[in-house]
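K.L.:
Predicted model, plus sequence, below.
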Amino acid sequence: MRKYEIMYIIRPTVLEDDRKALIEELSNIITSKGGEILAANEWGMKDLAYEIQKHKKGYYVVLSVKSNDEARMEFDRVVRIKEDVIRHIIIRDER
């Protein structure tokens, strides 16, 4: 298993309860496929560097995970489908 850092931005119009459910759902994808979440940081609502889908703000979430390829690819697949996630990135952590 390799270490990854995952960052995703949730649409600012998502209600707090729905946002918490979405964060939980996305975290469960990693753990259900044999991965492990080392750290989860919610940065909160921040201004975007540029407009994304007519939004100027977004709710940032950063995860540090230890994961196999199956869990990483499933997370990537699901997050692309979710309309409430406006941007995401998965970076392999070499540290």
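P.N.:
Nice, thanks for sending it over. Numbering: from 1, shown residues only.

K.L.:
Going by C-alpha atoms from here, please, whenever you check contacts or count neighbours.
P.N.:
OK.

K.L.:
now what about the strand or helix carrying I89, what contacts it?
P.N.:
Take DSSP states H and E as the rule and I89 turns out to sit in strand 85-92. Residues outside strand 85-92 that contact it (C-alpha atoms under 8 Å, 6 or more residues apart in numbering): 2-11, 52-53, 79.

K.L.:
before we go on, here's another structure to hold up against the first:
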Amino acid sequence: MPLYETVFLVRQDVSGQAVDELVEQYKAVLAEGGGSVGRTENWGLKTLSYRINKNRKAHFALMDIDAPAAAVLEMERQMRLNEDVLRTLTIKVDEHEDGPSVMKQKRDRDDRRRRERGEREDGGGDSFRSDRDRPDRDRPDRDRPDRDREGGRQREMA
């Protein structure tokens, strides 16, 4: 049977447990079609490079598949019908990689570095709490337009 790798993106407001349930659902579809899933990885919630259907973040999941083409097509059809799945990519591979994927290795390495430095999981104290706290919002008064004291409208220069 041919070998495939599938990566799919799930909306940001779906829980991690629901993503795992989706993976199990698609495993069942493949098993029904005579295939099997070797390795599955949940890469977690990641920021997207651009918005997809008004989502800035998405849960990423990987599946290594050993199944006939008809079973993979059925799985992809069901992914397209599910509105929680934003994108999917399935590629045919010669052989599956052993061990964790590159994305999983990178995440583990970043987590290990963060623990060594003693940073918090939420990014530490370097992040700003709101847009008002950002330095680029602190413009001097000379850059702001003149305003009337009563109506709040700009004064007309005569």
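P.N.:
Thanks, I have the structure now. Since we're looking at a predicted model, the values are computed, not measured.

K.L.:
Could you dump the contacts of strand 85-92 of structure 1 into JSON lines with neighbour count added?
P.N.:
Listed next are the contacts of strand 85-92 of structure 1 as JSON lines, based on neighbours: other C-alpha atoms under 10 Å:
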{"residue": "R2", "neighbour count": "13"}
{"residue": "K3", "neighbour count": "19"}
{"residue": "Y4", "neighbour count": "21"}
{"residue": "E5", "neighbour count": "19"}
{"residue": "I6", "neighbour count": "20"}
{"residue": "M7", "neighbour count": "18"}
{"residue": "Y8", "neighbour count": "19"}
{"residue": "I9", "neighbour count": "22"}
{"residue": "I10", "neighbour count": "23"}
{"residue": "R11", "neighbour count": "22"}
{"residue": "I52", "neighbour count": "13"}
{"residue": "Q53", "neighbour count": "9"}
{"residue": "V79", "neighbour count": "17"}
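
K.L.:
Report the two of these separated the most.
P.N.:
Largest separation among these by C-alpha to C-alpha: R2 and Q53, giving 32.2 Å.

K.L.:
ok, L63 of structure 1 - contacts?
P.N.:
Neighbouring residues of L63 of structure 1 by C-alpha under 8 Å, 6+ apart: E5, I6, M7, I37, L38, A39, A40, N41.

K.L.:
Narrow those residues to those in strands?
P.N.:
Among the contacts of L63 of structure 1, the residues falling in strands (DSSP state E) are E5, I6, M7, I37, L38, A39, A40, N41.

K.L.:
Spell out which residues sit in contact with the fifth one, please.
P.N.:
With contact taken as C-alpha under 8 Å, 6+ apart, L38 of structure 1 is in contact with L63, S64, V65, K66.

K.L.:
out of those, which are buried?
P.N.:
By neighbour count, with 16 or more other C-alpha atoms under 10 Å, these hold L63, S64, V65, K66 as buried.

K.L.:
Just put the contacts of strand 85-92 of structure 1 in JSON lines and tack on distance to L26 of structure 1.
P.N.:
Formatted as JSON lines, the contacts of strand 85-92 of structure 1 follow (distance: C-alpha to C-alpha, whole Å):
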{"residue": "R2", "distance to L26 of structure 1": "18"}
{"residue": "K3", "distance to L26 of structure 1": "17"}
{"residue": "Y4", "distance to L26 of structure 1": "15"}
{"residue": "E5", "distance to L26 of structure 1": "14"}
{"residue": "I6", "distance to L26 of structure 1": "11"}
{"residue": "M7", "distance to L26 of structure 1": "11"}
{"residue": "Y8", "distance to L26 of structure 1": "10"}
{"residue": "I9", "distance to L26 of structure 1": "12"}
{"residue": "I10", "distance to L26 of structure 1": "12"}
{"residue": "R11", "distance to L26 of structure 1": "15"}
{"residue": "I52", "distance to L26 of structure 1": "21"}
{"residue": "Q53", "distance to L26 of structure 1": "21"}
{"residue": "V79", "distance to L26 of structure 1": "8"}
